[in-house]
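> how does the following fold in three dimensions:
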Amino acid sequence: MIGTIRLLLLLPTLILAVDSMTTRKNALHNFLKTSGHVLIKKSLQQKSKRMDNIEQCAKRCMKYKGFVCRAFYFGKSEKRCHWLSFNSKTKGVKGKPDKAFDLYERKDYIRECIIGKGKNYRGTKSVTESGHTCQHWNSTIPHDHRFLPSNNHNKNLRENYCRNPTGDDGGPWCFTMHPRIRLESCAIPQCSEVECMTCNGETYRGPMDHTESGKECQRWDLQMPHKHRFNPERFPDKGLDDNYCRNPNGRTKPWCYTLDPHTPWEYCDIKECVHNCDHDLEVTTECFKDLGESYRGTMNTTPSGIPCQRWDVQYPHHHNFTPENYKCKAEVGQLIIGHFVGRQRTFC
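Next up, the predicted model:
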């Protein structure tokens, strides 16, 4: 009895501890941002209301019932949300620059690639991998089926667009208009393969937003659940858009902070280009430009005269700057990275 009473007294504390270990996902992670931009389409439905912040706009867009919200723009001075039933891919929609607003479009409705099995794919592809036109989901001709939109409200079975209502490993599919071919995959590519990376992915600007273990990435313009220094305004040339995998600090490949409060960051699995190194880089040998990424000279002592350690050995200092990890910066068995010059270690 005493033990039960103690457990009941401790229960609120345990609940608070569990709550502190979890982090609520910010709804903005589902959106692609375009600063200073709005969309115009008079004949299509839109709604408007004052809101305190952008996150509230995103929440409302995701939860609307009877109104399919595909995008919204937020008036920064008037604090007003404008929810749209269309996006930039809708026929007849025009965009125009307007510094007073920021446009947010739901990723599921705008990107033509998938994460994992593609259960959340909401794109507009309607042709299978062999070129057959897809059958409309609300039709049972030429193929009878049970995936009618009226019976599958949460599957977004619109028009004859490719979808994956069954969660098959093959990704989005559809019934075809060919009477002898019942259904077929639409061969929609993985977001990790849409755009390949060269070198270590410093210039990668593709749409992958999950890590190699499947964790969703944290937006670069947010500080939750992990605080960091890579704010897009501070690093405007690093491509820190939304929550896409990037490599702003020269790691071995693109990475991101994660939405898992216990995993600060992880690498992303991005396909390498066939010609993985950028051979158009203008190299220097007698001096270095900018931060010295293109320096390929033979200086091998620090400013204080200390000999440099070879990049392909791990003694006396252990490191991961090996020729294998940085192929584009390797040269005859040695790796030369100019912006290490002058540090109080034996790297150059």
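
> when you work out contacts or count neighbours from here on, use the C-alpha atoms and nothing else.
Fine.

> can you tell me how far H82 sits from A71?
Separation of H82 from A71 (C-alpha to C-alpha, to the nearest Å): 9 Å.

> of the two, which one has the most company?
Between H82 and A71, counted using other C-alpha atoms under 10 Å, the more crowded position is A71 (28 against 20).

> which SSE is the residue lying closest to that one once chain neighbours are set aside in?
Excluding the flanking residues, the one nearest A71 by C-alpha to C-alpha, 6 or more residues apart in numbering is E105, at 4.1 Å. Assigned by DSSP states H and E, E105 belongs to strand 94-106.

> and that strand, what's buried?
By neighbour count with 16 or more other C-alpha atoms under 10 Å, strand 94-106 contains the buried residues F101, D102, L103, Y104, E105, R106.

> returning to what we had before: the residue nearest to A71 contacts K33, correct?
Yes - in this structure, E105 is within contact of K33 by C-alpha atoms under 8 Å, at 6.6 Å.

> what packs against the lengthiest helix in the chain?
Determined from DSSP state H, the single longest helix within the chain is helix 2-21. Taking 3 or more C-alpha pairs under 8 Å, 6 or more residues apart in numbering; DSSP states H and E as contact, there are no helices or strands that helix 2-21 lies on.

> after it, which helix or strand is next?
strand 31-40.

> which other helices and strands does whichever helix or strand comes after that following strand contact?
Downstream of strand 31-40, the first helix or strand assigned by DSSP H and E is strand 46-50. Counting contacts by 3+ C-alpha pairs under 8 Å, 6+ apart, strand 46-50 is packed against strand 80-84.

> nearest to R6, of the buried residues of strand 94-106?
Proximity of the buried residues of strand 94-106 to R6 (C-alpha to C-alpha) peaks at R106, which lies at 47.8 Å.

> please provide the structure for the following sequence as well, for comparison with the first:
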Amino acid sequence: FIHKLVLLSVPLSSLLVSAVVLDEYAKTEGAWILSLVKREYSVGTVLECAIKCNIETAFTCRSFMYIEKDQECLTIPANGKIESVLRRTNILFSVFTEYLMECVNGIGMDYRGTKSKTNSGKTCQRWASKYPHKPKYALMTPSTHPKADLESNFCRNPDGDSKGPWCYTTDPDTRWETCNVQNCSEECMHCSGKNYRGKISTTENGYTCQHWNAQKPHNHGYIPSKYLEENYCRNPDGDPRPWCFTTSPSKRWDFCSIPRCTSEPPRVVEELTCATGDGSAYRGTIGVTASGKACQVWATQTPQQHNRTPDNYPCKGLELNYCRNPDHEKMPWCFTTDPETRWEYCKVPSCGDVPGPDYAAPPPAEEDCYVGDGTDYRGMVTETISGKRCQSWSSMTPHSHNKTPQVFPKADLRRNLCRNPDGDRAPWCYTTDPSVRWEFCSVNRCKHFFGGGNSVQHSFIHPTLSMLREEMFSVDWLSDCKVGNGGTYRGPTSMTMLGVTCQSWSAQSPHQHASFTPESHPDKGMESNNCRNPDNDVNGPWCYTTDRNQKWDYCQIPDCAGLTCGQPVTKPRRCFGRIVGGCVSKPHSWPWQISLRTNTGVHFCGGTLIAPQWVLTAVHCLESSKRPSAYMVVLGTHTEGANEPSKQERKLEKLILGPGETDIALLKLESPAIINDKVLPACLPEKDYVVPPGTECYVTGWGETQGTGGEGLLKETGFPVIENKVCNRPAYLNNRIKDHEMCAGNIEGGADSCQGDSGGPLVCHAQNTFVLQGVTSWGLGCANAMKPGVYVRVSKFTDWINSQIKMNS
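Purely as a prediction, here's the structure:
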């Protein structure tokens, strides 16, 4: 309470200064840096830790680590460029952003980036080394210039050279050279502007750019970061040049006019005989597709018209008709000379021992937890503890690395699945956020194997609809078990998993703490010493202990398994890739899937249970009749024949069509469904939430399989979400996609929803929960290349759903 009063008495200017201090650091959840030199402090907040780093006198503080539960702060002279960084839960690792900048101000005396090659491409010599060049009079060494950051072999300007940063080279014939580091104020771009970090925020047609963290006037799925900052023009999706969403409601996005840099572009280490990762560096001479079709010359427009030209995509090696990957595809490809086949992938050998693309491997059995350090974890989680999407292991964008399927052939480094190839403490991944290299993943340890963790900071589940879940289940029944990570647990347990009594949350003895008190978290039920989860730790409720030698520990609270939305008791197979071309689901692993039938029992559409008495489906499924008596709903079955004992049949009481001409409808059942391990609602999304492009989502149904097998059984398929901006390109769906719709699918085809799947669910996995993001609506054929499926975007209708349910209950 005293701390709260003190905070309220702080002048607004001081609060603003505090925000600026924290903004000077790039933060990574779950990281630990190895450093022999460090200072330790006991502080109550991450801000105090940042201030300790800013005023450190023992050394130049480049980063700090803050352990919230222990309230420990470690200031460090090193950063991830100098020392090894390990993954460790419950740690916040922050690096001073000055040491992350890859451009220079003025002559670059403050440059602290990682460029280590000269203008002519020579590798820099380490500043502390005397070979092959001994620094003249030993003037340019770390000891003589302690504030010049002369660690490693990074380009620096310790002597104020007018030409900017330089280094001694490893070439015995060239003593030193300047480095080609872009000026921070230089408004120009190399190649397609993928690395453009300038501050132009007006488009070529004069529109002002919309902020990347804004969702008005245009909703989008791009996640803001240190890269997608403010409203600056950027190129996050492989377009020919930087662009932005605009502030004009009538113009969703527009290209920006940015001049090309006069300095040399970054060099690509060319791969001439094989390809690593997605093959973006492949410069070989293969000119036929995997099916044997001849490739079209990139500079021509016949028979295929396109914009993947050498002018639009410089630096991508688009000479002649050789297979290339200019736009972040899975592997090298080309347009074909066959008028009937626009493009195809090429069969380029993979560098290393792993044959073929990693996405072609068969799906493993689903696991939703890991044992030990998770080295053997083969689950399907693709999200970090802070909610960031994982980067594909085969990709070198945005983070270059050596944890590839070729280097670790036994680690199952497929797609962007969380794994632990290097024996760290838990499964992890590189992130798609350019400012955060990697994080631990949002995966729990298996029962009886507890580990550290941090909260998932993004909310994808609609808050007002959480009330529906409270109505579903008895609060008294929930009192002795936890739902999910136990953030809502209010039970009586007050002992740790090792049998130690918990310290009262309001007490400061035997352990002092300021971050977690009844005053700081008044809505977390912390009035006594009961186990709670005020920080949404992924591993569940915990408490400070009465043991002086153990500050805090987890509590052993059983799960309320299977009785919360979006968390099926039977874990899905999560077949990713090829209902047309998909795979047969594990029985009852998608318990919200319903079969919409005629009153004679014939299946014709799908739907999703979202509450015990409510189903969401598509309006076009109700075209034959607007009378509820014309239809029935079947729940709890795996077969289309619906002959299982678990089957529940319900007649309809009411049909409610979506607003306007939208393809969404609510069905009210005559009586509520019985919620059990085979019948369970899916969660609804946060209002207006836009699923980030590339997110892995799943469609289920009993629809047309076009001879791919599994007829009569529930099938599933997974594929990535495609941003509306991309889906509306002429080669895709040519501006047919509206704001309240979304696209998902593989652009090469092979997997899709089809006839009979209409009205069914498109669910995406987040926070260990499946969230209903789409209602299957329409498509141009089934599983056709360049024609992804179209789904009604449920997040646009959460208010409408909530109001209709309340009005008609």
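
> quick one: TM-score?
Once superposed, chain against chain, the TM-score is 0.49 (TM-score structural alignment, normalised by the length of structure 1); 233 aligned residues with a C-alpha RMSD of 4.9 Å.

> how close does the residue nearest to A71 of structure 1 get to S185 of structure 1?
Computed as C-alpha to C-alpha, the E105 of structure 1 to S185 of structure 1 distance reads 26 Å.

> swap in A100 of structure 1?
As judged by C-alpha to C-alpha, A100 of structure 1 and S185 of structure 1 stand 43 Å apart.

> same question, I15 of structure 1
According to C-alpha to C-alpha, I15 of structure 1 and S185 of structure 1 sit 45 Å apart.

> okay, these two: which has more neighbours?
Of the pair I15 of structure 1 and S185, S185 is the one with more neighbours under other C-alpha under 10 Å, namely 20 against 10.

> now that one: closest residue in space that isn't a chain neighbour?
Closest to S185 of structure 1 by C-alpha to C-alpha, 6+ apart is W173, at 4.2 Å.

> and that neighbour, how many neighbours?
Each residue near W173 of structure 1 was counted by other C-alpha under 10 Å, and the total is 26.

> ok, L16 of structure 1 next?
L16 of structure 1 has 10 neighbouring residues, counting by other C-alpha under 10 Å.

> and K725 of structure 2, what element?
K725 of structure 2 is located in helix 724-727, with elements delineated by DSSP H and E.

> so what touches the very next helix or strand once past that helix?
Counting by DSSP H and E, the next helix or strand C-terminal to helix 724-727 of structure 2 is strand 741-744. With C-alpha atoms under 8 Å, 6 or more residues apart in numbering as the contact definition, strand 741-744 of structure 2 has outside contacts at 697, 719-724, 727, 737, 774, 788-793.

> quick revisit: from the buried residues of strand 94-106 of structure 1, which two are the most distant?
The widest separation within these (C-alpha to C-alpha) is 16.4 Å, between F101 and R106.

> buried set for the helix or strand hosting L15 of structure 2?
Using DSSP H and E, L15 of structure 2 sits within helix 12-23. Neighbour counts over helix 12-23 of structure 2 (16+ other C-alpha under 10 Å) mark V21, L22 as buried.

> which elements pack onto that helix?
Against helix 12-23 of structure 2 (3+ C-alpha pairs under 8 Å, 6+ apart) you get helix 46-54.

> the following helix or strand past the helix it packs on to helix 46-54, inter-axis angle?
The first helix or strand that comes after helix 46-54 of structure 2 along the chain, using DSSP H and E, is strand 63-67. On the basis of axes from the mean of the first three to the mean of the last three C-alpha atoms, to 10 degrees, strand 63-67 of structure 2 is oriented at 150 degrees to helix 46-54.

> what sits up against strand 63-67 of structure 2?
Contacts of strand 63-67 of structure 2 (C-alpha under 8 Å, 6+ apart): 32, 46, 49-50, 53, 72-79, 90-96.

> take these and keep only those in helices.
Among those, the residues falling in helices (DSSP H) are V46, C49, A50, C53.

> show me the contacts for the second one.
So that's C49 of structure 2. For C49 of structure 2, the contact set (C-alpha under 8 Å, 6+ apart) comprises Y41, V43, F64, M65, Y66, C73, L74, T75.

> buried ones among those residues?
V43, F64, M65, Y66, C73, L74, T75.

> next step: the contacts of strand 741-744 of structure 2 restricted to helices.
Among the contacts of strand 741-744 of structure 2, the residues falling in helices (DSSP H) are N724, C727.

> which one of the contacts of strand 741-744 of structure 2 is nearest L16 of structure 2?
E723 (35.3 Å).

> and which of the ones in helices among the contacts of strand 63-67 of structure 2 is nearest S803 of structure 2?
Closest approach between those and S803 of structure 2, by C-alpha to C-alpha: V46, at 40.9 Å.

> burial measure for the closest one, as a count.
20.

> just give the closest residue to it, not the sequence neighbours.
Excluding its sequence neighbours, the residue lying closest to V46 of structure 2 (C-alpha to C-alpha, 6+ apart) is Y66, at 6.2 Å.

> swap in K47 of structure 1?
Sequence neighbours aside, W83 is the residue nearest to K47 of structure 1 in space, at 5.1 Å (criterion: C-alpha to C-alpha, 6+ apart).

> and that neighbour, how far from K96 of structure 1?
Distance, W83 of structure 1 to K96 of structure 1, using C-alpha to C-alpha: 16 Å.

> next: C174 of structure 1.
Taking C-alpha to C-alpha, one finds C174 of structure 1 at 35 Å from K96 of structure 1.

> since we're on the nearest residue to Y257 of structure 1 once chain neighbours are set aside, how many residues are nearby?
Computed as C-alpha to C-alpha, 6+ apart, the closest residue to Y257 of structure 1 that is not its neighbour in sequence is W265, at 4.1 Å. When neighbours are counted by other C-alpha under 10 Å, W265 of structure 1 registers 18.

> many thanks, we can stop here.
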